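Visitor: The following comprises the amino acid sequence and a computationally predicted model.
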Amino acid sequence: MRSSINAVIQFTLALGLLSGCSGSSAPSRFTVISPENDGVYHVRPGESIQAAIESAAANPDVKTVRVHSGTYRPSSHGQALIWFNRKHDGVVLEADGTVILTAANEEIADKSAKSFPAIVNHVVFFGDGVTSKTSISGFKISGANNYVMTTEGDQSIEPDTTNSVLQKGLFFYADGGGIKIFGRSYPTIKDTEISDNYASPCGGGISIEQAGYNHDPVSISNCVFRNNRCQITGSAVDVLVGSSATLTNCLFVGNVSNTGVNYIGGSENPYNEEHGCGALTVFPDSKVTVDRCTFTENWNGADDKGPGNTYTNSIFWMNTKAGGISPGSRYELDILDGSNVRGCLFGGSTSDLRGTIDASLNTLDASDPEFDSLYTPQSADYSGKGYRPQSK
């Protein structure tokens, strides 16, 4: 799949087929703001979150930015609503109340574009040089719709580099509608709902592209992935080759991959062509740890070609949603090496697509979990298993 990326993006750029290639960019200079009396930067509706992030990045002592209830949208075309790279490492972004971050702005978006009303590629971007000290928590992230802008103007979300491994290709620009994570980037994402995002080719919710620098994982906990879509792989979370993530107490519901033709792999190298991909896709040489997560009502649960990745105490239940084009049956888990799948419960059309899961360590024909409206299982058989909503 990786081998055809450069050809795809060069071809696409030459023909000018990437939507949103023109348009103004957000200014590179932001108003310097000061922390308030409580020692925290505060952002309220009508104010710039990025300005606060820039101010916190420049302050050696105050790193917390608190965003108050409201909807925050981009004011101009660009590559991200908010972004973090090496100079922003250590900034902590918190939501206070219901805070919606969206890629959409109907007032200035091109109403004739397929990407309408989105005007940025990614809602949130984490770039090279970000450690686990950089975090976001408590947000609702939505509105991405395959808007792809390849020119930066004055908005540089990721500095150029001479590192040949970290060159910006199609996946940098187009994957990760909700959140894009690129390079030596290991942020912490928690208590966040990522919903109603679409990306093509991959990663409607989150795309992780560490490009082999996967010694540390992206940490994702207490998050909800709902109704995200993508044309090919990983509708909720796409863990690209040589990347790493931990997913703890997360809910995946209503996500659909394979909504269109796979234009990356080509007919000579189809990826999961028969049965399609899951809400979570893990590519070869990538590492994930999935603990106490619930996958339900998705177009497939998860597909994983990594080296013995760990899935524990998780629920895969009725991932039979329609919406993709793959001709084969739906499945709960398609894992190449299932030796570290333990304590999980499965129920659906095909629980174990490859027959690699140890039935003595898991339940492959589980009873109905009897989910409530928040997808908490009411059945006693599911004690300690799967996602549980966290009180704020």
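Guide: Alright, I've got the coordinates. Numbering: from 1, shown residues only.
Visitor: make it CA atoms for all contacts and neighbour counts henceforth
Guide: OK.
Visitor: Tell me the secondary structure at Ala245.
Guide: Taking DSSP: H, G, I helix; E, B strand; the rest coil as the rule, one finds Ala245 in the strand state.
Visitor: From Asn163, how far out is it?
Guide: When C-alpha to C-alpha, to the nearest Å is applied, the distance between Ala245 and Asn163 equals 23 Å.
Visitor: just Ser115 next, same as before
Guide: Taking C-alpha to C-alpha as the measure, Ser115 falls 32 Å from Asn163.
Visitor: higher neighbour count, those two?
Guide: Ser115 (23 against 7; other C-alpha atoms under 10 Å).
Visitor: Run through the helices of this protein in chain order.
Guide: With DSSP state H, the ranges of helices along the chain come out as 5-15, 49-58, 170-174.
Visitor: Buried deepest among these, which one?
Guide: Scoring those by mean neighbour count under mean count of other C-alpha atoms under 10 Å gives helix 170-174 as the most buried, with a mean of 23.
Visitor: Second structure follows, compare the two:
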Amino acid sequence: MFHVFAEENIQHAIDAAAASSSSKVVRVHAGTYFPKQTSQALLHLTAVHDGVVLEADGDVVLSGTHSGPDGQTGTTDDVKVNHVVYFGDGISSQTVLRGFRITGAQPGTIFDQSEPPLEPRSRQRELIPGMFFYLDGGAIKIFGRSSPRIMELVIDGNESGLCGGGVSIEHRGLHDQPVQFTSCVFRNNRCPATGSAVDLLEGSLATFENCLFVNNVGNYGMDRIQREYGLSYNAQHGSGALTVFPDSRAEVNRCTFSGNWNGVDDHGRGSVYRNTIFWKNDASDGSRAGDPYEVDVMDASGLRDCWIGGGVSDLRGTIDRSQNRVAAPDPEFDEEFRPQRQGLEDLGYRPLED
């Protein structure tokens, strides 16, 4: 096992574990770890790192920003990265990220391949980085054939330059397995466009088990993005904390969405939503003509045993009312978003200590 303590270099330990024939486990001990220079990512795991298990021991913070001399973030002296953690092509489910808090990502500043490149250069068209490679995924960017297991993370207070304020998944149709999120909290993440917490770009696949999505906000920069990049998506109502693009698929079980600017928008086919609570996802700055909503799902055939209420519950009218509670009453959350209402014992997120 490889150990990393405060002020030491996590990436060096990841590289050593990747080269080791005896141990692939990197244990990072309590402290805050931040970038020392502006670059693509604080930590990167590509094909050579497949099988590395990166786990936190105690309160470990991975920050996307190192503040300037005055100690305040948001200054011209900030050291920033495009993504706090990057998972590249060739990562299987044997690669694990567990137990960290990831915070402080700000819109990236690096838009060309560093030397050596973050993602090894490929002649395969699907693996040539584009705009979304750089601008999306403040906390975590997942690219190409990449299916890590991400467990027990708190992803909070991150912002990206375009989409996926928390996480961006860009499989480009190359996935063999889904990215797996288990017992993760997505809180207070922001992006000007789609998927304020998690964005599944076209041809991507992910599963979410016992995850909490709360107070994530997107959509606030759509007018600017249309002017600058010619991009427009869900212009009337905006996108959700979780955005699933066409040809992508999500499986969501026992999760909770509350206080976000919209819950879920899913334009894919075959997604599954089970035992999940959507409640008062009504944050908005008024810049979209339409009201915020809980669920905007084109193919709702996989939506079962969900509790949906607090506003516009079913934007498209696709949800089977006989299989779900729509326009549902208050689930009566406690301070950690456990529903206290009788009958909801098997629905929604529960903190790990439960």
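Guide: Yep, it's here. Being a predicted model, the structure only gives us computed values, none of them experimental.
Visitor: hang on, the earlier thing: kindly reformat the helices of the first structure as JSON lines containing distance to Glu94 of the first structure.
Guide: Listed next are those as JSON lines, based on distance: least, C-alpha to C-alpha, whole Å:
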{"stretch": "helix 5-15", "distance to Glu94 of the first structure": "35"}
{"stretch": "helix 49-58", "distance to Glu94 of the first structure": "11"}
{"stretch": "helix 170-174", "distance to Glu94 of the first structure": "25"}
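Visitor: Give me the distance between Tyr134 of the second structure and His83 of the second structure.
Guide: For Tyr134 of the second structure, the distance to His83 of the second structure - C-alpha to C-alpha - is 8 Å.
Visitor: any shared contact partners between those two?
Guide: Gln40, Gly108 (C-alpha atoms under 8 Å, 6 or more residues apart in numbering).
Visitor: What's the match for Ser313 of the second structure in the first structure?
Guide: Aligning on TM-score structural alignment places Ser313 of the second structure opposite Ser351 in the first structure.
Visitor: What is the neighbour count of the closest residue to its match other than its chain neighbours?
Guide: Closest residue in space to Ser351 of the first structure, ignoring its immediate chain neighbours: Glu332 at 4.8 Å, by C-alpha to C-alpha, 6 or more residues apart in numbering. By other C-alpha under 10 Å, 30 other residues sit near Glu332 of the first structure.
Visitor: and Glu332 of the first structure, what is it in contact with?
Guide: Going by C-alpha under 8 Å, 6+ apart, Glu332 of the first structure touches 300-302, 316-319, 346-353.
Visitor: The second structure: which residue goes with that one?
Guide: Glu332 of the first structure maps onto Glu294 in the second structure, by TM-score structural alignment.
Visitor: Please apply the same query to Ser391 of the first structure.
Guide: Checking TM-score structural alignment: Ser391 of the first structure goes with Glu353.
Visitor: what's the burial count for its match?
Guide: Neighbour number of Glu353 of the second structure under other C-alpha under 10 Å is 4.
Visitor: any idea how far Ile102 of the second structure is from it?
Guide: As judged by C-alpha to C-alpha, Glu353 of the second structure and Ile102 of the second structure stand 20 Å apart.
Visitor: Kindly report the same for Thr46 of the second structure.
Guide: 19 Å.
Visitor: now do Val272 of the second structure
Guide: In terms of C-alpha to C-alpha, Val272 of the second structure sits 27 Å off from Ile102 of the second structure.
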